[in-house]
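Peer 1: With the input below, show me the fold.
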Amino acid sequence: MLERITVDEAVRALRPDFAVLIMTAEGLTNGPSDEQSADWLAGAAAKAADDPHVEAWREAYRAFGAKPQRTRPSVDALLRRADALPSINRVVDAYNAVSVEYALPIGGEDLDAYQGPARLVRATGDEPFDVITSGEPAVEHPSPGEVVWRDDEGVTCRRWNWRQCVRTRLTENTENGLFLLERLEPYSLDRLTEAGEELATRLRAISPGAHIRSRLIGGR
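Peer 2: You can find the predicted model right below:
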């Protein structure tokens, strides 16, 4: 999977400064949130601060027609509730804490739920995106031209990093994870790498036997 993930040229044309650090973690032993993951979230809240990277993401959203005041980039949404970050499970808590500490959008997915490789594209508008609405499964569709992550079955994350689908979400039963750490200028590639190393450290604290690999796409 790692070598087959791609970023489409239409996305590169929109934001040539985009880079994504892709990580796979195989052999995870996830579980309910615990004292350690709660400490990570509390530590992230203490370090949360305004960062120009957030505004860069708002500009990127506007570039493909989204309104970042209504559907916020993931890091913007997390920073706005840094003092009350929700506990989900140990792995999700780990990457949410790193996202807040580093002012960096990070997505976590269940690698085994993917159908074919992940790729970042501009949507045609007919791709399925599975959600839960009023407690029931439902299917939505992205807007034409929207930047989305997808696989062979449909959209896995809408509006670049705004909202993940139900099918590939990372749960307590996830054994193999995919993590997407996304950067725009002026965020440095060195800091992106540092964030990836910190996430890997926390994943190994949760699952000492996990096998972690990474690959950088983009950057200039």
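Peer 1: rest of the way, CA atoms for contacts and neighbours
Peer 2: OK.
Peer 1: Please, where are all the helices along the chain?
Peer 2: 9-14, 35-47, 52-63, 74-80, 90-102, 189-206 (DSSP state H).
Peer 1: winner for burial among these?
Peer 2: helix 90-102 (a mean of 26; mean count of other CA atoms under 10 Å).
Peer 1: who touches that helix?
Peer 2: 30-34, 37-38, 40-41, 43-45, 47-48, 75, 78-79, 82, 86-87, 104-108, 170, 172, 191, 195, 198-199, 202-203, 206 (CA atoms under 8 Å, 6 or more residues apart in numbering).
Peer 1: make it 6 Å
Peer 2: Contact partners of helix 90-102, identified using CA atoms under 6 Å, 6 or more residues apart in numbering, comprise 31, 32, 33, 37, 40, 41, 44, 47, 48, 79, 105, 106.
Peer 1: relative to helix 35-47, how tilted is it?
Peer 2: Counting by axes from the mean of the first three to the mean of the last three CA atoms, to 10 degrees, helix 90-102 points 20 degrees away from the direction of helix 35-47.
Peer 1: gap between helix 90-102 and the chain center?
Peer 2: A distance of 10 Å separates the centroid of the chain from that of helix 90-102, by CA atoms, centre = their mean, to the nearest Å.
Peer 1: With stretch 80-95 instead?
Peer 2: That offset, for stretch 80-95, works out to 13 Å (CA atoms, centre = their mean).
Peer 1: And it, end to end?
Peer 2: End-to-end distance of stretch 80-95 (CA to CA, to the nearest Å): 16 Å.
Peer 1: next one: stretch 172-192
Peer 2: Per CA to CA, stretch 172-192 runs 26 Å from first to last residue.
Peer 1: Show me which positions of it end up buried.
Peer 2: 172, 174-185, 187, 189, 192 (16 or more other CA atoms under 10 Å).
Peer 1: ok, and the closest non-adjacent residue to the residue positioned nearest the centre of the chain?
Peer 2: The residue lying closest to the centre of the chain (CA atoms, centre = their mean) is residue 107, at 1.6 Å. Distance criterion CA to CA, 6 or more residues apart in numbering; nearest residue to residue 107, sequence neighbours excluded, is residue 180 at 5.1 Å.
Peer 1: quick one more, to check against the first:
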Amino acid sequence: MPDITELDAFLASASVADEVFALRPDYRALLIAADGIEPGAGDDAGEALLVRAEEWARRATAGTPVEQLPHIAAWRDAFRGFGAKPQRTRTSVEALTRRAVTGLPRINRLTDLYNAISVLHQLPIGGENLRNYAGAPRLIRATGDEPFDTVAGGEPAIEHPETGEVIWCDDAGVTCRRWNWRQGRRTQLTDATSAVLFILDVLDPMTDDELETAADELAGQLRRLGSDVVTTRRLIARPSTQEPR
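Peer 2: Alright, predicted model coming up:
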């Protein structure tokens, strides 16, 4: 049985820099860690969740442009705050919602699961292989020197964020650029992943209750992926507004 105290300690080490809260005081990150997942490819339950998300996206965008959906609009504003152009650099939930209208990709059961929940609950979610982390996850504004392990032109490449860009990182470098735009290769989920970190990024007008509903569904889906799965979570918010957990 996986040790939940180790997961709790890992989440306790995570942090969000004051400079990020200065940019968006309404920002909250809900982190979910899980271990004991039985590795595998896509499954029927994940397929049903993807279909549900696709149907939701078609209904939601039938009379409203994607960029005007409330949480997507808030994230577009946040991206402008650190110099990103949302027309060219789309937050992950906007990119997925646009794709969902014609069909979401089928990748592996962990990725399929969080992509579907991201669309259904309209919030950016990052999925990371917890065992490939080097130290604590941190959300900071980049110096521009941090390495980002990615693919360019079909080949492995090391890039660097722009100075002031909002990035998730650990001791080895960037794990996700531009808040929730593009994840790195080192911590990406695969068919063999058994321990995961999910990062749910939230801005107003999404409420804490709506966030917890999304987190509950994600955790419930994770627990069906093995008889020994354990999950734990932590909310990080601006210190003056953070509730004790």
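Peer 1: so how far is residue 173 of the second structure from residue 135 of the second structure?
Peer 2: In terms of CA to CA, residue 135 of the second structure sits 10 Å off from residue 173 of the second structure.
Peer 1: got it, and residue 15 of the second structure?
Peer 2: 15 Å.
Peer 1: More neighbours: which of those two?
Peer 2: residue 173 (19 against 16; other CA atoms under 10 Å).
Peer 1: Report the contact partners of the aligned residue in the first structure for the more buried one.
Peer 2: Residue pairing (TM-score structural alignment): residue 173 of the second structure is matched to residue 154 of the first structure. With contact taken as CA under 6 Å, 6+ apart, residue 154 of the first structure is in contact with 127, 128.
Peer 1: just the one 10 residues further on next, same as before
Peer 2: Contact analysis of residue 164 of the first structure by CA under 6 Å, 6+ apart lists 156, 157.
Peer 1: which one in the first structure is aligned with residue 125 of the second structure?
Peer 2: With TM-score structural alignment as the criterion, residue 125 of the second structure matches residue 106.
Peer 1: how near is the nearest residue to its match once chain neighbours are set aside to residue 14 of the first structure?
Peer 2: Spatially, and ignoring its direct neighbours in sequence, residue 106 of the first structure is nearest to residue 181 (4.5 Å; CA to CA, 6+ apart). For residue 181 of the first structure, the distance to residue 14 of the first structure equals 18 Å [CA to CA].
Peer 1: quick one: residue 210 of the second structure and residue 59 of the second structure, what's the gap?
Peer 2: Residue 210 of the second structure is 19 Å from residue 59 of the second structure, by CA to CA.
Peer 1: counterpart of residue 137 of the second structure in the first structure?
Peer 2: Aligned partner of residue 137 of the second structure by TM-score structural alignment: residue 118.
Peer 1: what's the neighbour count on that match?
Peer 2: 21.
Peer 1: residues in contact with it?
Peer 2: Residue 118 of the first structure neighbours (CA under 6 Å, 6+ apart): 5, 150, 151.
Peer 1: could you redo the last one with a cut-off of 7 Å?
Peer 2: 5, 6, 149, 150, 151 (CA atoms under 7 Å, 6 or more residues apart in numbering).
Peer 1: which one is the second one nearest to, not counting chain neighbours?
Peer 2: With sequence-adjacent residues excluded and distances taken as CA to CA, 6+ apart, residue 6 of the first structure is closest to residue 119, at 4.7 Å.
Peer 1: hang on, that neighbour packs against residue 152?
Peer 2: No. The pair residue 119 of the first structure and residue 152 fails to qualify as a contact (CA atoms under 7 Å) at a distance of 9.3 Å.
Peer 1: between these two, who's got more neighbours?
Peer 2: Neighbours per residue, other CA under 10 Å: of residue 119 of the first structure and residue 152, the larger number sits with residue 119, 18 against 13.
Peer 1: Now do the end-to-end distance for stretch 117-133 of the first structure.
Peer 2: For stretch 117-133 of the first structure, the end-to-end distance is 27 Å (CA to CA).
Peer 1: Which positions in that stretch come out as buried?
Peer 2: Buried, per 16+ other CA under 10 Å, within stretch 117-133 of the first structure: 118, 119, 120, 121, 122, 123, 127, 128, 129, 130, 131.
Peer 1: distance between that stretch and the chain's centre?
Peer 2: Remark: stretch 117-133 of the first structure is offset 15 Å from the chain centroid, using CA atoms, centre = their mean.
Peer 1: What are the neighbouring residues in contact with residue 112 of the first structure?
Peer 2: Neighbours of residue 112 of the first structure in contact, by CA under 7 Å, 6+ apart: residue 176.
Peer 1: Then the one 3 residues further on?
Peer 2: The contact partners of residue 115 of the first structure, by CA under 7 Å, 6+ apart, come to 151, 152, 153.
Peer 1: okay if I get these as JSON lines plus distance to residue 61 of the first structure?
Peer 2: Putting these into JSON lines (distance: CA to CA, whole Å) gives the following:
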{"residue": "151", "distance to residue 61 of the first structure": "21"}
{"residue": "152", "distance to residue 61 of the first structure": "24"}
{"residue": "153", "distance to residue 61 of the first structure": "24"}
